[in-house]
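J.: Quick one, fold the following:
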Amino acid sequence: MAGEKKEKKHLFLEWLLTVMAIFFVLAVCLSAAYWRYSEKYADKIYPGVHAGRYDLSGLTRDEAKSIMNQKTDIIHKQGIIFSHGQYRASLFPLISSVEGDLAYRIFDFDIEKNAEDAYAFGRKGGFYDNLKARLRSLLIPYRFDIYYIINEKEAEKFLNENFSRFVESAKDARLVINAADANNLKFSIEAEKIGQSIDYQKTVDLLKRNLGILDNNPIEVITDIDYPKIYESDCLNIESQAEKMLSAAPVSLAYGSDVWQVNFSHLTDWIVLRPGPGTGQEDKVVVGLDPAKGKRFISEWVAPKIDRPAQNAKFEIKDGRVAEFQASRDGLELNINESFDRLEAELREGRNRVELVVGDKKSALQTEEINNLGIKEIIGTGHSNFSGSPANRRHNIKTGANSLNGVLIKPGEEFSLITTLGNIDKEGGYLPELVIKDNKTVPEYGGGLCQIGTTMFRATLKTGLPVTMRRNHSYRVSYYEPAGTDATIYNPWPDYKFINDTGNHILIQARIEGDDLYFDFWGTRDGRKAETTEPVINNIVKPAPTKFIETLDLKPGQKKCTEHAHNGADASFDYTVTYADGKVEEKTFKSHYVPWREVCLIGVEKLSTDTATSSPEAIPR
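T.: Take a look at the predicted model:
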């Protein structure tokens, strides 16, 4: 009996040792496999990782960027084609400028982020999370969309410009007024009509889907039936409402002692039918005012007499001291929406006087805040040269510099260049440049402001501040050499932003000396040291041959071209900030420039094609 127990114990120990040996061997094998796998892909993207429809398995980050850049360059050259029936229009990422300084993106890709995200897969979590992610991607590929940025407003504008010819808007039943004055009113109802619309948002959503997978296949524009909102059969007993509103004419819009008149002819033109608040037959349709016409009247004829923009205090350095050269001033602003609503409400009651709604507009920086700003010395200077600039460009550079001169940036504030520049239009003092849209030249504002953006970027680097938003130009431009040290801006996007983390105010001082633009940042040194390496330029690509675009804007045979072609390239430099406490922040700024070919408009008597294009090339500002 004892022998049997001893033998069973011996067998159990043998079994236990065997199981432990097997587990040990498996653990060693798995550890070795994991180590070999990790070593093999130490600087590579793990298997099963896809960006859009492209497999990045086993590639280094630079190889992944190269593949994705090749695909984005194709989209830059060929664009995205939209179609409706036989009509086709090509949307390109960039709008180009004839004078060589105004170009802006409609959409763009962040290939650097895509490559980093692909490489981070299977590395960014804890040990078990990373192991699970790597094993799962071997069985089920991990796919992520390409990171892109799109100006949806500009994309919809392109679609509207090219496909609005196929839109036939629904027409609501409308009230027709035949009257010489309020005493001889005659009303009739014009019947509704069903139309056809283009769903711009859904079409842009298809564009976004294609951008997310780097797909430039044609997109069919989405159309829909456009139903009217108001039907003739629902227009019951509306004459009395219209008569009551018209009987109030003329109506006085009042602010203080100032009065503006809305007369009888205005009201007969503005009166419209609207869906009513109820579901009963009697209140399905009500009489109101056309918001577009009423608000346009208030905006154009009344607001300019009332509005007074707020003015921030501005400062300059005189004899080593901060001196104010522009006092702060609160402003006034007419609330157009609320004033229109009040006008409509008073008319419904038959009243003919409306008190306009006006509010105060506080300045962001008050004069009394000038004390203890901590502005003692220059802490960084940015510089750029604009030799060879035409007159309009020089004017815009000076205008932009003047608007920034004396601006104070508060401690901790994120500075937005677009916001600070304000209105970039005629009212802001800027001059237009011509851009190529379809086969026409169209004036747009903003030329020269990338000189401002680039100089501001360089001042930020010299000061050692954290940059939170910066985009390089899509093409290299001589104004901004060396390549990689530029920053493009265009209202409303892209912007240039940085944070004042010095703990004190920063005062911007702008100066122009000949063909040189400088931004001096005044503040208090906090012991940080900023360093940048020289840009490294590689992957130079020759541009395609000159592209000719037929136009009816020029005389037959006449030619108008953009500036000379530029090679494409990649550029990068390192930015290192060492703080007084020894902390070090490092960042590499990388720029990808696509090759830009010369674009020429050539005058013809008749266009040879019905194909529209937003222009496949662009000249950076």
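J.: When you work out contacts or count neighbours from here on, use the C-alpha atoms and nothing else.
T.: OK.
J.: now the residue nearest to the spatial centre of the chain, what's its secondary structure?
T.: Relative to the mean C-alpha position of the chain, the nearest C-alpha, by CA atoms, centre = their mean, is the one of Trp493, at 2.9 Å. With DSSP: H, G, I helix; E, B strand; the rest coil as the basis, Trp493 sits in coil.
J.: Check the spacing between it and Ser614 real quick.
T.: Distance of Trp493 to Ser614, computed by CA to CA, to the nearest Å: 18 Å.
J.: With Asp570 instead?
T.: 25 Å.
J.: could you pull out the strands for the stretch 101-250 of the chain?
T.: Ranges of strands within the stretch 101-250 of the chain are 104-105, 107-109, 142-144, 148-150, 174-179, 185-190, 195-198, 219-220, 223-226, based on DSSP state E, counting those that start in this stretch.
J.: Show the contacting residues for Leu175.
T.: Phe187, Ser188, Ile189, Glu190, Ile271, Val272, Leu273 (CA atoms under 8 Å, 6 or more residues apart in numbering).
J.: Proceed likewise with the subsequent sequence, for comparison:
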Amino acid sequence: MKYRIALIPVLLLALLVVPKNALAEVNPGSLLLKTDFRIWQVDLKNVDLTSTYTKARFKGIDINIPEDQLSYVTPYIDYETVEGLDIIKLQTYLENKIAPDIYREREDVTINMDEKDKVAFEGSGLYGRKLDTKKAAFMLKKAIEEKGNYLHLPLINDPPQITLKGEGLKEKGIIELVSAGETEFKGSPENRINNIKVGLSKFNGHFISPGEEFSFGNVLGVVDETTGYKKELVIKGDRTVPEYGGGLCQVSTTAYRAVLASGFPVTQRRNHSYAVSYYAPTGLDATVYPPTVDMKFVNDSPAYILMQSFTVGTKAYYNFYGTKDKRKVHLIGPYYYNQKSPPPTRTEYTTKLAPGEKQVLGHAVPGISSSWYRQVVYEDPKKEPYFESIHSNYQARPDFIAIGAEKEVSSENSMIEDGY
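T.: Below you'll find the model as predicted:
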């Protein structure tokens, strides 16, 4: 299956290599609408986006005639009733179904720094955003007509106003919002939410110096009950087990999204062993399990980066403040392939449970592979563009049940540490 992708830079097209046998995660007759933070699948068969209209053309020639010129050529034209995409219906659909999920008011921020470089934030610093529905409607019309699979939606962003209090901030180059990342953790249990909030607090106010390789694990520090964490499920090998810090991958994944948007080079990142719904869209997650699994990147900007990390409702956020160098970042994808159904239910018998008692050790998850592509183009023409292929393989997992018995019958696989 060939892909048609709207509005991709020419240089990226020259470098893009799609995995063999790649298939879009779209049903036939569907189209993916995407931003850097969310994807919507539109089933074109079940949406009324067309209207009938009268088409005027010269006899024997398929050329549309503007209405204001019809009176001059009436004897030479034919009329026919046709059905086609209705730009008003397209725009209305976007306004009703997509725009509300995107819209956000700008929230300004005041950054305070004392003489010991301790930082405090007043306000979230979230940039405002809204869908450019008129432009998006014309782009959607073009994408449907050309049988495209993906359309990156045009947004109108409103950067936050930043007030600085503390002379050292400007000296470090903290003058504007460089990038932001966000994820959704709706449906998380109480302990997981606690761990997400505690984890985010470890990075709030952290500085990354120019040229520094940032290590998520080093800044995160110790993860146990003494540092505020509670036990929640983590992925370890072939099962999920409760450990202190379960849910911290929500924190690392949110940071990773901000890194991707900033254009900073990623030096270490690993995806989860299977796809986790909290980290949609699939393929842009970053698991951590210090000290063996980390997420690292290099601040190759001309100034310090100041991290702000917090939650609002059921969303986690990172803001990176610093000085922009006018680099352009293009994130292309997703491509999904190697889809696999979950294996048959797996059963393990254990003496750790009362005879007949059951415990769920894992839920069925389909397997899939994903590819995204990131291109960073710098203002300096002498600096080579940075191109990154982000490939992730996710295992198919079965329903996994432990049953209490008088004798152990284990089906355990090797316990490879995966992540929080």
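J.: Can you pull the TM-score for these?
T.: After superposition, the two chains reach a TM-score of 0.59 (TM-score structural alignment, normalised by the length of the second structure), with 271 aligned residues with a CA RMSD of 3.1 Å.
J.: Which one, of the strands of the stretch 101-250 of the first structure, ends up nearest to Lys40 of the first structure?
T.: Taking CA to CA, strand 142-144 is the member of these nearest to Lys40 of the first structure, at 19.2 Å.
J.: Now do the closest one: which range of the second structure does it align onto?
T.: On the basis of TM-score structural alignment, strand 142-144 of the first structure is assigned to no residues in the second structure.
J.: what's the answer for stretch 14-33 of the first structure, then?
T.: So stretch 14-33 of the first structure sits over no part of the second structure, by TM-score structural alignment.
J.: Stretch 464-484 of the first structure now?
T.: Alignment note (TM-score structural alignment): stretch 464-484 of the first structure is matched to residues 263-283 of the second structure.
J.: same thing with stretch 341-356 of the first structure?
T.: Aligned using TM-score structural alignment, stretch 341-356 of the first structure spans no residues in the second structure.
J.: Same question for stretch 267-279 of the first structure.
T.: Using TM-score structural alignment, stretch 267-279 of the first structure finds no match anywhere in the second structure.
J.: repeat for stretch 374-393 of the first structure
T.: With TM-score structural alignment applied, stretch 374-393 of the first structure matches the range 173-192 in the second structure.
J.: Could you tell me the end-to-end distance of the matching stretch?
T.: Stretch 173-192 of the second structure: ends 35 Å apart by CA to CA.
J.: May I see the buried residues of it?
T.: For stretch 173-192 of the second structure, the neighbour count (16 or more other CA atoms under 10 Å) marks 173-185, 191-192 as buried.
J.: what's the most distant pair in these?
T.: Maximum pairwise distance in those, criterion CA to CA, is 37.3 Å, between Gly173 and Asn191.
J.: which residues in the stretch 251-400 of the first structure form strands?
T.: With DSSP E, counting those that start in this stretch as the criterion, the stretch 251-400 of the first structure has strands at 251-255, 258-262, 271-275, 285-289, 314-318, 321-326, 331-334, 353-355, 358-361, 377-385.
J.: Would you mind saying which of those strands lies nearest Thr455 of the first structure?
T.: Closest approach to Thr455 of the first structure among the strands of the stretch 251-400 of the first structure (CA to CA): strand 377-385, 5.2 Å.
J.: picking up where we left off before, so which of the strands of the stretch 101-250 of the first structure comes closest to Arg36 of the first structure?
T.: Minimum separation from Arg36 of the first structure across the strands of the stretch 101-250 of the first structure (CA to CA) falls at strand 142-144, 21.6 Å.
J.: Would you convert the strands of the stretch 101-250 of the first structure into TSV that also reports distance to Gly527 of the first structure?
T.: Shown next, in TSV, are the strands of the stretch 101-250 of the first structure (distance: least, CA to CA, whole Å):
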stretch	distance to Gly527 of the first structure
strand 104-105	38
strand 107-109	37
strand 142-144	42
strand 148-150	37
strand 174-179	71
strand 185-190	76
strand 195-198	59
strand 219-220	55
strand 223-226	61
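J.: Mean neighbour count, these: which tops it?
T.: strand 104-105 (a mean of 24; mean count of other CA atoms under 10 Å).
J.: Where does that one end up in the second structure?
T.: Aligned by TM-score structural alignment, strand 104-105 of the first structure falls on no residue of the second structure.
J.: how close does the nearest residue to Asp285 of the second structure once chain neighbours are set aside get to Glu176 of the second structure?
T.: The shortest distance from Asp285 of the second structure to any residue other than its chain neighbours is 4.9 Å, reached at Thr253 (CA to CA, 6 or more residues apart in numbering). Thr253 of the second structure sits 23 Å away from Glu176 of the second structure, going by CA to CA.
J.: ditto for Ile390 of the second structure
T.: Ile390 of the second structure is 28 Å from Glu176 of the second structure, by CA to CA.
J.: if I line the two up, what does the residue nearest to the centre of the first structure land on in the second structure?
T.: Under TM-score structural alignment, Trp493 of the first structure pairs with Thr292 in the second structure.
J.: ok, now Asp425 of the first structure?
T.: Aligned by TM-score structural alignment, Asp425 of the first structure pairs with Asp224 of the second structure.
J.: if I read this right, its match contacts Lys230, doesn't it?
T.: Yes: if you go by CA atoms under 8 Å, Asp224 of the second structure and Lys230 touch, sitting 7.5 Å apart.
J.: Could you tell me which residues touch both of these two?
T.: With CA under 8 Å, 6+ apart, Asp224 of the second structure and Lys230 have common neighbours Tyr244, Gly245.
J.: quick one, which of those two is more surrounded?
T.: Between Asp224 of the second structure and Lys230, Lys230 has the larger neighbour count (other CA atoms under 10 Å), namely 22 against 13.
J.: For that one, which non-adjacent residue is spatially closest?
T.: Distances taken as CA to CA, 6+ apart put Tyr244 closest to Lys230 of the second structure, at 5.0 Å, once the chain neighbours are dropped.
J.: so who does the one you found touch?
T.: Val223, Asp224, Glu225, Tyr229, Lys230, Lys231, Glu232.
J.: Can you tell me the element the fourth one falls in?
T.: In this assignment (DSSP states H and E), Tyr229 of the second structure forms part of neither any helix nor any strand.
J.: For burial, what's the neighbour tally of it?
T.: 24.
J.: neighbours of Val285 of the first structure, just the number please.
T.: If you count neighbours by other CA under 10 Å, Val285 of the first structure ends up with 25.
J.: Superpose on the first structure and give me the mean offset of the strand ranked longest in the second structure.
T.: Longest strand in the second structure by number of residues, with DSSP state E as the criterion: strand 328-340. Compared with the first structure after fitting, strand 328-340 of the second structure deviates on average by 0.9 Å (mean CA distance after the TM-score superposition for the first structure).
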